[in-house]
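Novice: Sequence and computational prediction follow.
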Amino acid sequence: MPTTPAAGSIVIAHDSSPHSAAALSWGLEQASVEDRPVDVVHLLSVTEAQQAAWLGASGAGLQALDDLRDQAVAHLEGLAVLARAQYPSLRIRTHVVEREARHGLIDLSASAHLMVLGSHGRGPLTSPLLGSVSAAVTRRAECPVVVVRPPRPASDTAAPAGSGVLVGVDGTAESVPVLEFAFAQAALRGHHLTAVHCVRDLIAAYVGDAGFPTEEEMLRARAVLAESVAGLAEKYPDVAVSRRLNRGLLDQLVTDADKAWDLVVVGGRRHGALHRLLVGSTTIAVLERAHCPVAVVPEGRTPTG
């Protein structure tokens, strides 16, 4: 079994849970659409394995680690057999990486084209492997990361599937890779693209209208949205694009009962701890509330100060 994923591949993290099974299914389909190799990775933490085996000084944890490794290898090889039968043209490899999950995935992102993770259901991401890890990986990964969120519960009244791709636009140069990724995905899958710019999001969400935004702000926001989309609309002429100004937070929009998005695309801005404390992370809020896959695309770094 190889230990190093191929450069430019789609890396799919797998931990044998139903949530990572959904990620595997999405990642394989994406690889087929993009015609890219696939690397399915199981992260095996040596420290966690030793603790689980009550290692102590007996050395029992070493045998436990060997057993866990053998089980993971066998499970991944079984998955690969099924995947190759479904996608015979795909190049699929499997890996067991002995590394703590978040650090291992962040390292793998340096050479990956795309990384795919699963997540638990609604609310905070709390899965031991692909829950809290998701927040760290999406914030620090070098490549786009797709977190495959569970669909709406069957008891919910949902809009028909097929609303297309939703992308948040803020008009900065650093966010250009985010919009580029959204256009590329819409083109690959023949989806409609909705580009949304949130105006005075915190004020509108928590204070109410109160005269905000002003007419001047709305004119400026329309210009930002139009300018952001214009160049890429020319580059991807086959993508149907809608432009939308929204009052409120982006994570409120992703739960719109009238829409069933195929993919939501947001930026992975590398904010400092103080910013996250005072303002919070829109990206994490979207990841917690979306009912569809969410792509977090690294933005360009901004000057400090």
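Specialist: Now that the structure is in, tell me what you want to look at.
Novice: going forward, measure contacts and count neighbours with C-alpha atoms only.
Specialist: Will do.
Novice: my read: residue 161 touches residue 263, true?
Specialist: No: shown here, residue 161 and residue 263 do not form a contact pair, counting by CA atoms under 8 Å, at 10.9 Å.
Novice: what comes up buried for the longest helix along the chain?
Specialist: Ranked by residue count and defined by DSSP state H, the top helix of the chain is helix 60-86. Buried residues in helix 60-86, defined by neighbour count with 16 or more other CA atoms under 10 Å: 61, 64-65, 69, 72-73, 76-77, 79-80, 83.
Novice: mind checking how far the helix or strand that that helix is followed by is from the chain centre?
Specialist: Downstream of helix 60-86, the next assigned helix or strand under DSSP states H and E is strand 92-97. Centroid displacement of strand 92-97 relative to its chain, using CA atoms, centre = their mean, to the nearest Å, is 20 Å.
Novice: other SSEs contacting strand 92-97?
Specialist: Judged by 3 or more CA pairs under 8 Å, 6 or more residues apart in numbering; DSSP states H and E, strand 92-97 is in contact with strand 38-43, helix 60-86.
Novice: That one vs helix 60-86, what angle?
Specialist: When axes from the mean of the first three to the mean of the last three CA atoms, to 10 degrees is applied, the directions of strand 92-97 and helix 60-86 differ by 170 degrees.
Novice: What are the buried residues along the helix or strand just after strand 92-97?
Specialist: Elements were assigned by DSSP H and E; along the chain past strand 92-97, the next helix or strand is helix 101-108. By neighbour count on 16+ other CA under 10 Å, the buried set for helix 101-108 is 101-106, 108.
Novice: okay, pairing it with this:
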Amino acid sequence: MTPSPERTVTMERILLGYDASDGADAALDWVTDRALSRRARVEVVIVTNPFLQDQPRAEDDLARAEHRLRAANPTLPIETERIDGLMPRALTDAAADADLLVIGVDTDSSIREALHGWMSLRVSATATVPTCIVPSGWSEKSGPITVGLASDPSSDAALTFAASESAAAGESLRIVHAWLGPIPATTVSSQRDVRAQHMQLMDRAVERLQEVAPDSAVDRVLIHDNAASALSIAASDSSLMVLGTHGRGVLAGGFFGSVGQDLIGRLEVPIIVVPSGR
């Protein structure tokens, strides 16, 4: 009898951008929990400015981060690296081959975030891989994986990613679709027609997901509201939020009313931003 070939289990490569802030420590905790629940290898990267004398402190911070990871899981494959360069380019370039980039954000210090050039937004807007932004003060909790459904293909990759996360975490998948365009007030039937069009969009999205994740339990939320407002409400009992992006960058994202810019750094739940076409 010919023995069956062994199944190859891929190991997720997680790159953690670390700067020893409260948000970065929360991101470190999130990565630790993730690595304990699935096969993963972790790379901790600190970017130092070549024009400043911050290299010695960065080496100490890397050592502390590695110690915390090994204390939680002594067998976890860990690499640490200090990179001289400028943010966010140096970090996103280092993460180009990663499966997931993870950074932290200090939710209680919008002034500090502004002084640092809204770095969490800039990283998530320019990264070519899914990027998880973990808020300071994060603690593990159970709850649905919530994903935002856009009216264009920009959320297609996010939907597939969220379905995969739902299956891996054993949590239900919640799809939120909101629209703010005017509902015709002429007749009840016309209002129903507009809602029916958005329902068809939701149905098509669920059908696509069932092709790749047939066992996913999907909760549908369809609402006439601002997308950021609808997702903020859904985030209150979610364990993870997943958003798509056009990859236009921060300035263009602001011009086009990026939902991510309204949510990142303001929610208490980790947000994963998935580039379109990923």
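Specialist: Noted; the coordinates are in hand. Since we're looking at a predicted model, the values are computed, not measured.
Novice: Of residue 161 and residue 263 of the first structure, give the one with the bigger neighbour count.
Specialist: Using other CA atoms under 10 Å, the more surrounded residue of residue 161 of the first structure and residue 263 is residue 263, with 26 against 10.
Novice: Need the counterpart of that one in the second structure.
Specialist: Aligned counterpart of residue 263 of the first structure in the second structure: residue 240 (TM-score structural alignment).
Novice: so where do the strands sit in the first structure?
Specialist: 10-13, 38-43, 92-97, 114-118, 145-148, 165-168, 193-199, 241-247, 263-268, 294-298 (DSSP state E).
Novice: Quick one: closest of the ones you listed to residue 274 of the first structure.
Specialist: Comparing the strands of the first structure against residue 274 of the first structure with CA to CA, the closest turns out to be strand 263-268 (16.3 Å).
Novice: who does the closest one touch, helix- and strand-wise?
Specialist: strand 165-168, helix 176-189, helix 282-289, strand 294-298.
Novice: Comparing the first one with the second structure, how large is the average distance?
Specialist: This means strand 165-168 of the first structure. With mean CA distance after the TM-score superposition for the first structure, strand 165-168 of the first structure departs from the second structure by a mean of 0.7 Å once superposed.
Novice: Determine the set of other helices and strands touching that strand.
Specialist: With contacts defined as 3+ CA pairs under 8 Å, 6+ apart, the packing partners of strand 165-168 of the first structure are helix 176-189, strand 193-199, strand 263-268.
Novice: report the longest helix in the second structure, please.
Specialist: In the second structure, taking DSSP H as the definition, the longest helix is helix 188-212.
Novice: Other residues contacting that helix?
Specialist: Contacts to helix 188-212 of the second structure, defined as CA atoms under 8 Å, 6 or more residues apart in numbering, come from residues 149, 151, 159-160, 163, 177, 183-185, 216, 218, 220, 222.
Novice: Next, the angle helix 156-169 makes with that helix.
Specialist: For helix 188-212 of the second structure against helix 156-169, the angle by the same axes, to 10 degrees is 60 degrees.
Novice: Spatially nearest residue to residue 267 of the first structure (excluding sequence neighbours)?
Specialist: Spatially, and ignoring its direct neighbours in sequence, residue 267 of the first structure is nearest to residue 297 (5.0 Å; CA to CA, 6 or more residues apart in numbering).
Novice: That neighbour: what's it in contact with?
Specialist: Residue 297 of the first structure is in contact with 143-145, 177-178, 181, 265-268, counting by CA under 8 Å, 6+ apart.
Novice: What residue in the second structure is paired with it?
Specialist: Per TM-score structural alignment, residue 297 of the first structure is aligned with residue 274.
Novice: cool, and residue 112 of the first structure?
Specialist: Per TM-score structural alignment, residue 112 of the first structure is aligned with residue 98.
Novice: Over to residue 100 of the first structure?
Specialist: Using TM-score structural alignment, the partner of residue 100 of the first structure in the second structure is residue 86.
Novice: wait, doesn't that match sit right on residue 49?
Specialist: Yes: with contact defined as CA under 8 Å, residue 86 of the second structure counts as touching residue 49 (6.0 Å).
Novice: ok so, going back, what's the separation between the match of residue 100 of the first structure and residue 46 of the second structure?
Specialist: To residue 46 of the second structure, residue 86 of the second structure is 11 Å away according to CA to CA, to the nearest Å.
Novice: again, but for residue 247 of the second structure
Specialist: Using CA to CA, residue 247 of the second structure is found at 24 Å from residue 46 of the second structure.
Novice: And these two? Which one has more around it.
Specialist: Using other CA under 10 Å as the criterion, residue 247 of the second structure and residue 46 rank with residue 46 on top: 23 against 19.
Novice: Now do the same contact list for the more buried one.
Specialist: When contacts are counted by CA under 8 Å, 6+ apart, residue 46 of the second structure touches 17-19, 58, 62, 81-83.
Novice: Quick check on those: which are buried?
Specialist: Among the contacts of residue 46 of the second structure, those classed as buried by 16+ other CA under 10 Å are 17-19, 58, 62, 83.
Novice: Reformat those residues as CSV; add distance to residue 11 of the second structure.
Specialist: Below are these laid out as CSV (distance: CA to CA, whole Å):
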residue, distance to residue 11 of the second structure
17, 19
18, 21
19, 25
58, 27
62, 22
83, 24
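Novice: so what's residue 265 of the second structure closest to, chain neighbours aside?
Specialist: Excluding its sequence neighbours, the residue lying closest to residue 265 of the second structure (CA to CA, 6+ apart) is residue 107, at 5.0 Å.
Novice: Please report how far the one you found lies from residue 128 of the second structure.
Specialist: Separation of residue 107 of the second structure from residue 128 of the second structure (CA to CA) stands at 24 Å.
Novice: Closest to the centroid, which residue in the first structure?
Specialist: The C-alpha lying nearest the average C-alpha coordinate of the first structure belongs to residue 146 (CA atoms, centre = their mean; 2.5 Å).
Novice: Could you tell me how many residues sit around residue 287 of the first structure?
Specialist: Residue 287 of the first structure has 31 nearby residues by other CA under 10 Å.
Novice: Can you tell me the residue that sits opposite residue 180 of the first structure in the second structure?
Specialist: Aligned by TM-score structural alignment, residue 180 of the first structure pairs with residue 160 of the second structure.
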